[in-house]
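J.: Turn this into a structure:
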Amino acid sequence: MTKTLLLLPGDGIGPEVTAVARRVAGRLITGGLALSVEEAPFGGASIDAHGVPLTDETLARAKAADAVLMGAVGGPQWAGQPYDKRPEAGLLGLRAGMNVYANLRPARCFSALADASSLKRVFVDGLDLLFVRELTGGVYFGEPRGVETLADGQRRGVNTHVYTTSEIHRVARIAFELARARKGEVCSAEKGNVMEAGLMWREDVQALRDAEYPDIKLSHMLA
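T.: Just a heads-up that it's a prediction; the model follows:
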């Protein structure tokens, strides 16, 4: 059965990056891989062509594809756009629309490159971390948000940092499951010292670990 890879080049270096990915995919297809590579406008390129960073059609194609590879978005030429019409708004819309709530960011240091780091070799040689970042909750998506003019003429900007237990649990489960295939350790980072939502994050992650992942060593860190 043929799988579909949707490329979203975006703008900036995005088209350059995804063009190389298309070449790699082409070699795999030539080698017998049942893969169909498609492309759709996204980010600044979509703004220029359609007036919005993420069209309904592009989102529908992304949700229907087996995999999506995004290039990059953002640039000074779109800085004057309202927030909901900037390239970055397309990225947030894509995250929310596809419900991709967990971002995996590996950090590894190969021994041959340890001396190239600004940190001492003893701290980075053999480094192998995996950051699991929550993507569809928190301050990027919380409501209310916006800029308002007060009665005295001042302006006030508002962004709301908000999480529910289910949002915390689902991304924490990803971290715990991945940890089982690694060293069996998870460090959860939040701002529970000054933010109630951060304290709730700490408590809910701990409760999930105690109930379902007693084999995982959990520590907490202030971000």
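J.: contacts, neighbours, all on C-alpha from now
T.: Noted.
J.: For the closest residue to H161 other than its chain neighbours, list the residues it contacts.
T.: In space, and not counting its chain neighbours, H161 is closest to V139: 4.0 Å by C-alpha to C-alpha, 6 or more residues apart in numbering. Counting by C-alpha atoms under 8 Å, 6 or more residues apart in numbering, V139 touches N159, T160, H161, V162.
J.: Same check on G14?
T.: Applying C-alpha under 8 Å, 6+ apart to G14 gives the contacts M70, G71, A72, V73.
J.: just those residues now: which is nearest G97?
T.: M70 (14.4 Å; C-alpha to C-alpha).
J.: Please, which helix or strand holds the closest one?
T.: strand 67-72 (DSSP states H and E).
J.: buried set for that strand?
T.: Neighbour counts over strand 67-72 (16 or more other C-alpha atoms under 10 Å) mark V68, M70, G71, A72 as buried.
J.: At the geometric centre of this structure, which residue do we find?
T.: N103 (4.3 Å; C-alpha atoms, centre = their mean).
J.: and that residue, helix, strand or coil?
T.: Using DSSP: H, G, I helix; E, B strand; the rest coil, the structure places N103 in strand.
J.: Contact partners for the closest residue to it other than its chain neighbours?
T.: Of all residues not flanking N103 in the chain, R133 sits nearest, at 4.9 Å (C-alpha to C-alpha, 6+ apart). Counting by C-alpha under 8 Å, 6+ apart, R133 touches A102, N103, L104, R105, V171.
J.: Narrow those residues to those that are buried.
T.: For these, a burial check counting by 16+ other C-alpha under 10 Å picks out A102, N103, V171.
J.: okay but the first one is in contact with L135, surely?
T.: Yes. With contacts counted by C-alpha atoms under 8 Å, A102 reaches L135, the gap being 5.8 Å.
J.: and this one, so I can compare the two:
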Amino acid sequence: MTSNKKLLILPGDGIGPEVMRQVRRVIDWFDQRRAVSFDLSEGLVGGAAIDAQGVPLTDETMAQAMAVDAVLLGAVGGPKWDALPFERKPERGLLRLRKEMDLFANLRPALVFDALADASSLKTDLVRGLDMMIVRELTGGVYFGSPRGIETLPDGTRRGINTQVYTSPEIQRVARVAFDLARLRRKQVCSVEKANVMESGILWREEVQAVHDADYADIQLSHMYADNCAMQLVRQPKQFDVIVTDNLFGDLLSDCAAMLTGSLGMLPSASLGAADASGRRRALYEPVHGTAPDIAGKDMANPLATLLSFAMLLRYSLNLGDDADLIERAVQKVLAGGLRTADIVTPGATKVSTSGMGDAILGELDKLAA
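T.: Below you'll find the model as predicted:
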């Protein structure tokens, strides 16, 4: 029996609770069929926390997040809370989690299931079988550097200032995350920057290379300018295994890679913190999609991105790769069988509800575990 792992579930707002409900069913299945047990706690975040507790995240829930093995989040926000002051908006709860857990490495996989290959805007042969990971530095760079602001010059014109800044430790730690992930995959890392025109890019390239040479000689490392990487993503995306890049370029390139799959509603993500002495990292897992308030409560939402986020949790926080594989294989088989929620339905496919998709996943898990 695997010792119980502590998970905090934060369903959030909109479709968050209903997609998370299907993940809870899968967690129960693992408890019964795979001898993988979890100590689960559930809390409020975002608009749900504002309505019940007056703030987007309480100190108590924050303390829980710091203590567990991993956090699984649904989605936060919605028009109901748009008029609130900036500091009280639902999204502040998610930002507080990321900041206080020091989640500096954002993992965004771009995985194309065979059954959905023709949903991409690219030719099918370019994306069929695509399986890549973008590791984005999440807490530094131009979004956080100073000086920043808007100033009025003596001649009356205005100037906007943002500063791209990185230190060696910030680069080194996200590089190590990328190299460690590559060891679990195809052992290839492409480091992306603009060393041809930016000093911060020169530092990025030098520090990533130094980490590689010191500790990761078994990994194939390449370097690429960000503009070329954007071109290569739409030219020949399957050349990439793991891409590691800074906050700004990661923001842009991960969204580009996401759309290679043709379905934003299918994509999971993870945000990881630094490893402690035991190797444990604080981690938060969440689907890329938003709260979709227009379909909330209608049993229409696609739960697969949240379920695949749980698979990432099993793989990267709990070292349960076989169990993560099981979920991903179940998703593949359900899609190959022609079942689709409304967001990914195609002519000839069978449209199912949120709970119907959960039923189908559990059915495939039963078959795979038999």
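J.: Got a TM-score for the pair?
T.: Overlay of the two chains. TM-score (TM-score structural alignment, normalised by the length of structure 1): 0.82; 222 aligned residues with a C-alpha RMSD of 2.9 Å.
J.: Over in structure 2, tell me which residue corresponds to the residue nearest to N103 of structure 1.
T.: Under the alignment by TM-score structural alignment, R133 of structure 1 pairs with R136 in structure 2.
J.: any idea how far its match is from Y225 of structure 2?
T.: 15 Å (C-alpha to C-alpha, to the nearest Å).
J.: next helix or strand past the biggest strand by length in structure 2?
T.: Longest strand in structure 2, counting residues (DSSP state E): strand 2-12. Using DSSP H and E, the next helix or strand after strand 2-12 of structure 2 towards the C-terminus is helix 16-33.
J.: List the buried residues of that following helix.
T.: Those would be 16-27, 29-30, for helix 16-33 of structure 2 by 16+ other C-alpha under 10 Å.
J.: Kindly report the same for stretch 215-223 of structure 2.
T.: Going by neighbour count (16+ other C-alpha under 10 Å), the buried part of stretch 215-223 of structure 2 is Y216, I219, L221, H223.
J.: now do the same end-to-end measure for it.
T.: One end of stretch 215-223 of structure 2 to the other measures 17 Å (C-alpha to C-alpha).
J.: Give the aligned range of that stretch in structure 1.
T.: Per the alignment by TM-score structural alignment, stretch 215-223 of structure 2 matches residues 212-220 in structure 1.
J.: which stretches of structure 1 form strands?
T.: Using DSSP E, the strands found in structure 1 span residues 3-10, 35-39, 67-72, 102-108, 128-134, 142-149, 155-160, 185-190, 217-222.
J.: Can you tell me which of the ones you listed is packed in deepest?
T.: Between the strands of structure 1, strand 3-10 has the highest mean count of neighbours, a mean of 22, where neighbours are mean count of other C-alpha atoms under 10 Å.
J.: Find me the equivalent region of it in structure 2.
T.: The alignment of strand 3-10 of structure 1 onto structure 2 (TM-score structural alignment) covers residues 5-12.
J.: quick one: that stretch to structure 1 mean distance?
T.: Compared with structure 1 after fitting, stretch 5-12 of structure 2 has a mean deviation of 1.5 Å; criterion: mean C-alpha distance after the TM-score superposition for structure 1.
J.: what residues does that stretch touch?
T.: 17, 20, 37-48, 64-65, 68-76, 318.
J.: can you check stretch 88-98 of structure 1 too?
T.: Contacts to stretch 88-98 of structure 1, defined as C-alpha under 8 Å, 6+ apart, come from residues 42-43, 52-54, 59, 62-63, 73-74, 83, 101, 135-136.
J.: from the middle of its chain, how far away would it be?
T.: 10 Å (C-alpha atoms, centre = their mean, to the nearest Å).
J.: Can you spell out the matching residue range in structure 2 for that stretch?
T.: Aligned using TM-score structural alignment, stretch 88-98 of structure 1 spans residues 91-101 in structure 2.
J.: Buried residues, that stretch. List them.
T.: E91, R92, G93, L94, L97, R98, M101.
J.: ok, now which ones touch V73 of structure 1?
T.: G10, D11, G12, G14, F42, G43, G44, P87, E88, L91.
J.: Using JSON lines, lay out those residues together with distance to K3 of structure 1.
T.: Formatted as JSON lines, the contacts of V73 of structure 1 follow (distance: C-alpha to C-alpha, whole Å):
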{"residue": "G10", "distance to K3 of structure 1": "22"}
{"residue": "D11", "distance to K3 of structure 1": "25"}
{"residue": "G12", "distance to K3 of structure 1": "28"}
{"residue": "G14", "distance to K3 of structure 1": "23"}
{"residue": "F42", "distance to K3 of structure 1": "21"}
{"residue": "G43", "distance to K3 of structure 1": "24"}
{"residue": "G44", "distance to K3 of structure 1": "27"}
{"residue": "P87", "distance to K3 of structure 1": "28"}
{"residue": "E88", "distance to K3 of structure 1": "28"}
{"residue": "L91", "distance to K3 of structure 1": "23"}
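J.: Just the closest of the buried residues of strand 67-72 of structure 1 to L208 of structure 1, please.
T.: Distances from L208 of structure 1 to the buried residues of strand 67-72 of structure 1, taken as C-alpha to C-alpha, are shortest for V68 (30.6 Å).
J.: Looking at the alignment, what corresponds to the closest one in structure 2?
T.: In structure 2, V68 of structure 1 lands on V71 (TM-score structural alignment).
J.: Which stretches in the stretch 251-370 of structure 2 count as strands?
T.: Secondary structure of the stretch 251-370 of structure 2, counting by DSSP state E, counting those that start in this stretch: strands at 268-275, 281-287, 339-340, 350-351.
J.: residues in structure 1 aligned with the first one?
T.: In this case it means strand 268-275 of structure 2. Going by TM-score structural alignment: strand 268-275 of structure 2 matches no residues.
J.: buried set for that strand?
T.: So, applying 16+ other C-alpha under 10 Å, buried residues of strand 268-275 of structure 2: P268, S269, A270, S271, L272, G273, A274.
J.: So which residues make contact with that strand?
T.: By C-alpha under 8 Å, 6+ apart, strand 268-275 of structure 2 touches 98, 101-109, 173, 281-288, 305-306, 308-309, 312-313.
J.: Next, the angle from that strand to strand 281-287.
T.: 170 degrees (axes from the mean of the first three to the mean of the last three C-alpha atoms, to 10 degrees).
J.: Against Q332 of structure 2, how distant is T245 of structure 2?
T.: If you measure T245 of structure 2 against Q332 of structure 2 using C-alpha to C-alpha, the figure is 29 Å.
J.: Look at the two and report which has more neighbours.
T.: Between T245 of structure 2 and Q332, counted using other C-alpha atoms under 10 Å, the more crowded position is T245 (30 against 18).
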